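Chemist: What would the 3D arrangement of this be:
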Amino acid sequence: MEVLRVFLKLGVTSFGGPIAHLGYFRDELVMRRRWIDEAGFADLVALCQFLPGPASSQVGFALGVLRGNGLLGGFAAWLGFTMPSAIILFAFALGAASFTGPVAEGFLHGLKLVAVAVVAQAVWGMARTLTPDPVRAGIALAAVFVVIFVGGSFGQIGAIALGALAGLWLCRNDNAELAGHLSFPVSRRQGAASLALFAALLLLLPVAARAGAHGFALFDAFYRSGALVFGGGHVVLPLLQAEVVAPGWVSNEAFLTGYGAAQAIPGPLFTFSAYLGTLMGPAPNGLAGATIALVGIFLPGLLLVYGMLPFWDRLRLRPAAQAAMRGTNAAVVGILGAALYNPVWTSAVLNPRDFALALAGFLLLAVWKAPPWVVVIVLAAAGTALHLV
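Modeler: As a prediction, this is how the structure comes out:
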């Protein structure tokens, strides 16, 4: 199948995070294969940035729906783009338990420092783009306080909700010029059914998690995380940390180690969930846990983008929707900034040498524009060397 083959190629070659992924998609699918025109692609990207979920995977899924003429094409695109990195992280999780000794400790600590550098660069880049004025900077700061004083997933949900309300009130004076048009083989009835399923799962899964086996709680945790990730893949870090580290399902050390390793591979960052599902303390774990976590975290974003395709042209013109999204994006910067301190910084930067290495990694990414896999190699090697000295 053409869609599966093309996205499998993208899944093994697309390094660099969601913004880079969109560049790969544009080169391969807009410029080379002409699956969609430039204006339509830009509008599709705008839709996926408006919605919670992994933007690059949502764009890929929608292009699969377009080229494959329906859900089967969308599933083929998601499968091809996602599976390579998911398999790599699943294998990494299986081998992590047997990777012990001084060399292993130094290597894994280096991966934690990679997480510091990557999240710091994400906060820096997102702050420059999403909080360009005092009002949105204030919303981001308020989100930091909400996350710190409320804590857990409730604090993060509250920060996002307050950001949306603040945006409606304070961010209505920055209406961008919109262009493009989306026309996909999805009817309004199909879109409405997809949105209804998204909402039903969001409401009913917590009930099933309290009443049923741990598998429901696992699926609920990852589904809720995927449903609330505004602003890019790195924002999933604090959401997942609250869901799997706080209850003791995965240790904080293992969590940050896997997050660091995820920077070195191609494909969507959300496949980090396969690593976490494999390591999960209570069963299901292993392959079953990886599958539940992977489907759980991607499903809400895909349901939302499929549901919104028939309605986006009209909704995007409404000033209220644009203003709420500006406030939400500013709140996301605050949430990620709080996560940069805890758990990322507090767990990885233990002495001045760690600080120096983390700063070097940040400069490699932000100033010298090194690809993330280079930073992984440099900091993992440096962490190993320092641990042996």
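Chemist: C-alpha from now on. contacts and neighbour counts both.
Modeler: OK.
Chemist: Who are the packing partners of the longest helix along the chain?
Modeler: For the chain, the helix that runs over the most residues, judged by DSSP state H, is helix 102-130. Applying 3 or more C-alpha pairs under 8 Å, 6 or more residues apart in numbering; DSSP states H and E, one finds that helix 102-130 contacts helix 252-262, helix 319-339, helix 346-348, helix 352-366, helix 372-388.
Chemist: Could you identify which of those is most buried?
Modeler: helix 319-339 (a mean of 26; mean count of other C-alpha atoms under 10 Å).
Chemist: Show me how far it is from its chain's centre.
Modeler: Its chain's average C-alpha position is 15 Å from that of helix 319-339, according to C-alpha atoms, centre = their mean, to the nearest Å.
Chemist: what is the orientation angle of it with helix 102-130?
Modeler: Taking axes from the mean of the first three to the mean of the last three C-alpha atoms, to 10 degrees, one finds helix 319-339 and helix 102-130 inclined to each other by 150 degrees.
Chemist: For burial, what's the neighbour tally of residue 224?
Modeler: By the measure other C-alpha atoms under 10 Å, the count of residues near residue 224 is 22.
Chemist: please give me the structure for this one as well, since I'd like to look at both together:
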Amino acid sequence: MSVTENTPPHHFPRDRENLWTLFLVFLRLGLTSFGGPVAHLGYFREEFVARRQWLSERAFTDLVALCQFLPGPASSQVGIAVGILRRGYFGALVSWAGFTLPSAILLILFALGISRHADMLPLAALHGLKVVAVAVVAQAVWGMARTICTDLSRLTIMLVAACTCLAFSDTLSQIVVIVLAAVTGLALFSATPSAPLDALPIRVTARSGLIWLAIFLLLLIGLPILSRSSGSQALSDLDAFFRVGSLVFGGGHVVLPLLQAEVVPSGLVSNDTFLAGYGAAQAVPGPLFTFAAFLGASMTVGPSGIAGGVLCLLAIFAPSFLLVAGSIPFWNALRCNPRMQAALAGINSAVVGMLLAALYHPVWTSAIHAPSDFALALAAFVALVFWRVPPWLVVVLSALLGMAAAKFV
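Modeler: Sure thing, here's the model as predicted:
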């Protein structure tokens, strides 16, 4: 399979140099891109459109539209798509590695520090990290609700989705919520066809796209069967994280309830460790999906440490590779389809409700135990939303304030 149509061949040294350059560009982004997926897209636009002129403004917007439509981390998927455009499949791997490795390595090291040297990290600091997770998720709910739930119908979908997820916290219920929201969107919303759009400058054949989508569906269906029949914990972890990466709509923060449902009730990761890692994930640059590396390294059963972190990291990002490569040939037609736009409107409203449910449980119920906890969470929320303090600084200050507050209790 080839990603691009026939182009003049390059010598291998030049290919390696270009791949290395691509890696360094994304590595710098991976080291400096704080602020979540929306901020990441801003960094990407400045780098790829304004500075390097790798993409036109319209082409970049088209890639963002595609990745917002797909499940998974939109910013990472845009990076993968840019990598495909620049250097084919190897370019996709190199761009993903550069953007993802800095935060993944830091979170694996943090997980090893908690599991092996827990006494070196004060419990009060861990509690501060759990409290700041409340503010971060509340910020996501606030921002998404203001932009997505703009009328009574969307607010109602959000409310029903939140109540359903609170009443039934298993993964199947969340899938049902997304499907019903899509059906409701088709019934309630209408969209007018947009003007003709420029074709994306990425040449993936329809045949190649169908093969990648078939592999995605095969893994999504086959991994649960393999994991149950084999009894292997490694296959079970691979199945769980691949499924989460396949079902997360609405950005990285929505991954929280799905991952929590997979690893906490089963005892693979304690709830305290889960929320401490989620708080730590806010302090590192790059995609929030690297939280999977922390969880894999923190497992109490099966693969753990570095091997577990790498396994879960690759599993949760694998759907993004398959979906981006598989959907590019068909996106130009789909994104102009009014029915598809209507279904997506319903899904986006339900995503806000799922995030609202996650804000209460497990984030709020596991972190807010005293008035001082609420005060710290409120201060962190105001700092993030209104004072525009960088998230990494809010996380660090919350950990320090948690330690300070513990001395007066």
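Chemist: ok, average deviation of the longest helix of structure 1 from structure 2?
Modeler: Superposed on structure 2, helix 102-130 of structure 1 shows a mean distance to its aligned partners of 1.1 Å (mean C-alpha distance after the TM-score superposition for structure 1).
Chemist: What span of structure 2 is the helix or strand just after that helix aligned with?
Modeler: On the C-terminal side of helix 102-130 of structure 1, the closest following helix or strand by DSSP states H and E is helix 134-150. Counting by TM-score structural alignment, helix 134-150 of structure 1 falls onto residues 152-168 of structure 2.
Chemist: quick revisit: which parts of the longest helix of structure 1 are buried?
Modeler: For helix 102-130 of structure 1, the neighbour count (16 or more other C-alpha atoms under 10 Å) marks 103-123, 126-127, 130 as buried.
Chemist: same question, stretch 210-225 of structure 1
Modeler: 215, 216, 217, 218, 219, 220, 221, 222, 223, 224, 225.
Chemist: which ones among those are found in strands?
Modeler: Using DSSP state E, no member of the buried residues of stretch 210-225 of structure 1 falls within strands.
Chemist: among those residues, which are in helices?
Modeler: Using DSSP H, those in helices are 215, 216, 217, 218, 219, 220, 221, 222, 223, 224, 225.
Chemist: Looking at these, which is nearest residue 46 of structure 1?
Modeler: residue 225 (21.2 Å; C-alpha to C-alpha).
Chemist: Please report how far that closest one lies from residue 151 of structure 1.
Modeler: Taking C-alpha to C-alpha, to the nearest Å as the measure, residue 225 of structure 1 falls 15 Å from residue 151 of structure 1.
Chemist: can you check residue 1 of structure 1 too?
Modeler: Using C-alpha to C-alpha, residue 1 of structure 1 is found at 46 Å from residue 151 of structure 1.
Chemist: of those two, who's got more company?
Modeler: Between residue 1 of structure 1 and residue 151, residue 151 has the larger neighbour count (other C-alpha under 10 Å), namely 14 against 8.
Chemist: Could you pull up the residues touching the more buried one?
Modeler: Contact analysis of residue 151 of structure 1 by C-alpha atoms under 8 Å, 6 or more residues apart in numbering lists nothing.
Chemist: Could you do residue 261 of structure 2 as well?
Modeler: 169, 170, 171.
Chemist: Identify the residue nearest the second one in space, chain neighbours excluded?
Modeler: Distance criterion C-alpha to C-alpha, 6 or more residues apart in numbering; nearest residue to residue 170 of structure 2, sequence neighbours excluded, is residue 261 at 6.3 Å.
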